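Visitor: Could you work out the structure for the sequence below:
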Amino acid sequence: MISREIHLVRHPEGEPCLTDFRLVQTPLPALRDDHVLVRNRYFALAAVMRTLMTGADIGMPLGAYRPGRPLFGSALGEVIDVGPAADGDLRPGDLVLHHYGWRDHVAEAAARFRRVPTGVLPDPVLHLNQGLTAYAGLVEVARLRPGDTVFVSGAAGAVGTMAGQIARLKGAGRVIGSAGSPAKLELLTGGLGYDAAFDYHDLPIASRLREIAPEGIDVCFDNVGGDQLAAALELARPGARFALCGALQDQLGGTSAAVRLDPAEMIGKRVTLAGLHVADHRDLQGPWLQDFRDWLRAGVIEVPQTVVPGLEAAPAALLSLLRGEFAGMVVVSLP
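Guide: Modelled structure (predicted):
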């Protein structure tokens, strides 16, 4: 069997471009006894892939992207063959979640795939959304309390669009966010749980944040870092809790190097900053799916998404995502 894969040609120098990717046809080896063969249906795109393209190992399950090797990312696939000694209870026809996106087919050890529970969500592709990350960051890392004022930076992305809604549904008193265009601001305040939002291109950021949160913030769900993180710390109330989820200012071509965080201010306000890695919160998978299912059935949560058809379209779609042209979840569908 031949599998098509998108390989990284080189670590980009500066902004990535289409010539940094190559579509490759690769023969799959004979299925090993402890492996399963999966045909991918969808895989997700994410801004963190920009950082992985530099070769930086930032703790992702499969390391970093390497030239001459296929890219990877969260994917939803269907089991089509199972080795006789494969662990677990996977069967042909089962839908599974895994990290081997950017290819048509993958054959790996059965333990590296997680079966999708049937009948929990109305559309299987929803299992690729970033809600668990937002849920863990708000509920467990930032310890959201009823009445809190919550600020979400990078609020129009796959995580941010979920974070605002979850914060509202979990009792936040006020939810505010930042995004990069008027259309995205309208999306946030027009049905995604945000009371107010501002364009981070309007400087200075701390002044814009103060205008819409004059009383300060209790919780910051930070997807951006850099100037927006510094502004949020300036507006933090005593005892504020920060969940640090992403570094979009660096991932999308900016730099946080010139931003200085004031330790004295953080100590004086007794601010807590904690890094968020969703892999540390798999115990929340059950509670999250229960809440997510209930909210979907009640019609009180949305998952903004763009579906891009075809493996060959994935590199251009990723570059568009890195330019800020999408809002919410972006997935590539495979025939």
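
Visitor: use CA for all of it now, contacts and neighbours both
Guide: Noted.

Visitor: which other residues reach the longest helix along the chain?
Guide: In the chain, with assignment by DSSP state H, the single longest helix is helix 285-298. The contact list for helix 285-298, computed with Cα atoms under 8 Å, 6 or more residues apart in numbering, reads 120-121, 131-132, 135, 301-302.

Visitor: which of those are buried?
Guide: With burial judged by 16 or more other Cα atoms under 10 Å, the buried subset of the contacts of helix 285-298 is 121, 131-132, 135, 301-302.

Visitor: for comparison, sequence B:
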Amino acid sequence: MKSKLIRLASLPVGIPQEANFNLGFEELPAIKAGELLLKTLYISVDPYLRAKMAGGHKPPLVAGDIMYSRAVAEVVASAAADFKPGDKVLGFLEWRDYLIHNGEGLTRLDDSGLPLSSYLSVLGSTGLSAYFALTDIGKPKPCETLVVSGAAGAVGSIAGQIGKLMGCRVIGIAGSNEKVDWMKSQLGFDAGIDYKTTPDTGAAVSSLCPDGIDIYFDNVGGAISDAVINRMNDYGRVVVCGSIANYNDTASGTGMPLLPLVVYKKLLVQGFLIADYKARFAEGIGRLQQWIAAGQLQYAETIMDGFDRLPEAFIGLFEGKNEGKMIVRV
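Guide: You can find the predicted model right below:
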């Protein structure tokens, strides 16, 4: 049978374009002992893939590589003892509609009562990133002020809600008034800033945070983070979960010097990668499921239909076209 696949045709300069990707086909052989034939159901598109294209996230993606990311698939045929046809599995998979896999690194999915796509969003790396990064690094306490950038995105929208559950006052920064309204009306954020229509983001942050900022959950970097970090309280905690504002840079930045502020304000600034928390995934998933079941945690997914739309969905991340997690349903 033929397998559709998508390769990185060329490295992007600035924001990725459709021309940077190439749709192709390959004939798949019959599976051998220990192998599986998988049908891909859902594929996650994530900003960190752009960092891999720039060599800033290892291993890098180079021209000619088949794209890959976390995906949910169904076992169509199995010659492996641990899997049977009909099993739903999660793993890092190539961008293919059908593929052969040796089963290593795949997780068999249980029925959580939520759609399968949730294993790529609230019960996947995005929800787990929000939970572990905020609780382990941010260490929120009641009555503290938490600012979240990229707050309508997959990670930020969950992190802000967890902050509210832990008693914080939460301010979200996003890229449209609609997203700000959604954060306040549906997610329970106390206030929000549309950075695209706000003339002075720093002044807006100061107005909404008159007592300063105790925790900054940073998903974007760039000028927004400069504005927030400059207004941190002494001993504030900065959780660096992403820097999407810089992923498409074609020249070195000249932002605000950060180290003097770290010294003067005695800040904790720590980066985060979800891979460090594999041993605790069950803990995080259990906590997230409890909050969802109790109606205390909402999540959003932007789902595009069609394998061929994977490049469009990926590019849409940098154009703010997603509310919550961006996923392609194959």
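
Visitor: which two of the buried ones among the contacts of helix 285-298 of the first structure lie the greatest distance from each other?
Guide: Maximum pairwise distance among these (Cα to Cα): 16.6 Å, between Leu121 and Tyr135.

Visitor: end-to-end on stretch 67-74 of the first structure?
Guide: 19 Å (Cα to Cα, to the nearest Å).

Visitor: what does it correspond to over in the second structure?
Guide: Mapped onto the second structure using TM-score structural alignment, stretch 67-74 of the first structure spans residues 63-70.

Visitor: returning to what we had before: by how much does the longest helix of the first structure deviate from the second structure on average?
Guide: Its match in the second structure and helix 285-298 of the first structure itself, once the structures are fitted together, sit a mean 1.7 Å apart by mean Cα distance after the TM-score superposition for the first structure.

Visitor: what's the closest non-adjacent residue to the residue nearest in space to the middle of the second structure?
Guide: Relative to the mean C-alpha position of the second structure, the nearest C-alpha, by Cα atoms, centre = their mean, is the one of Thr126, at 4.6 Å. Of all residues not flanking Thr126 of the second structure in the chain, Val155 sits nearest, at 5.0 Å (Cα to Cα, 6 or more residues apart in numbering).

Visitor: Counterpart of the one you found over in the first structure?
Guide: In the first structure, the residue paired with Val155 of the second structure is Val159, using TM-score structural alignment.

Visitor: Then Ile315 of the second structure?
Guide: In the first structure, Ile315 of the second structure lines up with Leu319, judged by TM-score structural alignment.

Visitor: pretty sure that match contacts Cys17?
Guide: Yes: contact criterion Cα atoms under 8 Å: Leu319 of the first structure and Cys17 qualify, at 7.2 Å.

Visitor: picking up where we left off before, any idea which element the residue nearest to the centre of the second structure lies in?
Guide: helix 125-132 (DSSP states H and E).

Visitor: Next: Pro85 of the second structure.
Guide: If you go by DSSP H and E, Pro85 of the second structure is not part of any helix or strand.

Visitor: residues near it, how many?
Guide: 14 (other Cα atoms under 10 Å).

Visitor: and it, what is it in contact with?
Guide: Residues in contact with Pro85 of the second structure (Cα under 8 Å, 6+ apart) are 74-78.

Visitor: and if we set it to 6 Å?
Guide: By Cα atoms under 6 Å, 6 or more residues apart in numbering, Pro85 of the second structure lies in contact with 75-77.

Visitor: now do Phe314 of the second structure
Guide: Phe314 of the second structure touches Val45, counting by Cα under 6 Å, 6+ apart.

Visitor: Gly310 of the first structure too?
Guide: 333-334.

Visitor: where's whatever residue of the second structure lines up with it relative to Glu94 of the second structure, distance?
Guide: Matched by TM-score structural alignment, Gly310 of the first structure corresponds to Gly306 in the second structure. In this view, Gly306 of the second structure and Glu94 of the second structure are 16 Å apart by Cα to Cα.

Visitor: go on, Asp249 of the second structure?
Guide: According to Cα to Cα, Asp249 of the second structure stands 26 Å off from Glu94 of the second structure.

Visitor: what's the answer for Gly175 of the second structure, then?
Guide: Separation of Gly175 of the second structure from Glu94 of the second structure (Cα to Cα): 31 Å.

Visitor: ditto for Arg280 of the second structure
Guide: From Arg280 of the second structure over to Glu94 of the second structure the distance is 26 Å, taken as Cα to Cα.

Visitor: In terms of neighbours, single out the busier of the two.
Guide: Neighbour count, other Cα under 10 Å: between Arg280 of the second structure and Glu94, Glu94 has more, with 22 against 11.

Visitor: Which residue comes closest to the more buried one once chain neighbours are left out?
Guide: Excluding its sequence neighbours, the residue lying closest to Glu94 of the second structure (Cα to Cα, 6+ apart) is Tyr68, at 4.0 Å.

Visitor: coming back round to it: the residue nearest to Thr126 of the second structure: which element?
Guide: helix 154-165.

Visitor: which residues touch that helix?
Guide: Identification of contacts with helix 154-165 of the second structure by Cα under 6 Å, 6+ apart yields 126, 130, 150-151, 324-325.

Visitor: same thing but at 7 Å, please
Guide: 121, 126-127, 129-131, 134, 140, 148-151, 170, 187-189, 297, 299, 324-325 (Cα atoms under 7 Å, 6 or more residues apart in numbering).

Visitor: Which neighbouring elements make contact with the helix or strand just after that helix?
Guide: Downstream of helix 154-165 of the second structure, the first helix or strand assigned by DSSP H and E is strand 169-174. Contacts defined by 3 or more Cα pairs under 7 Å, 6 or more residues apart in numbering; DSSP states H and E place strand 169-174 of the second structure against strand 145-149, helix 154-165, strand 191-194.

Visitor: Give the aligned range of strand 169-174 of the second structure in the first structure.
Guide: Taking TM-score structural alignment, strand 169-174 of the second structure hits residues 174-179 over in the first structure.

Visitor: swap in stretch 215-231 of the second structure?
Guide: Counting by TM-score structural alignment, stretch 215-231 of the second structure falls onto residues 219-235 of the first structure.

Visitor: tell me how far the ends of that stretch are from each other?
Guide: Stretch 219-235 of the first structure end-to-end distance (Cα to Cα) = 10 Å.

Visitor: go on, stretch 193-207 of the first structure?
Guide: End-to-end span of stretch 193-207 of the first structure (Cα to Cα): 23 Å.

Visitor: Show me where the first structure has its helices.
Guide: 48-53, 131-136, 160-169, 182-189, 205-212, 226-234, 248-251, 263-269, 285-298, 314-322.

Visitor: Report the mean deviation for the shortest one after fitting onto the second structure.
Guide: In the superposition against the second structure, helix 248-251 of the first structure averages 1.3 Å from its aligned positions (mean Cα distance after the TM-score superposition for the first structure).
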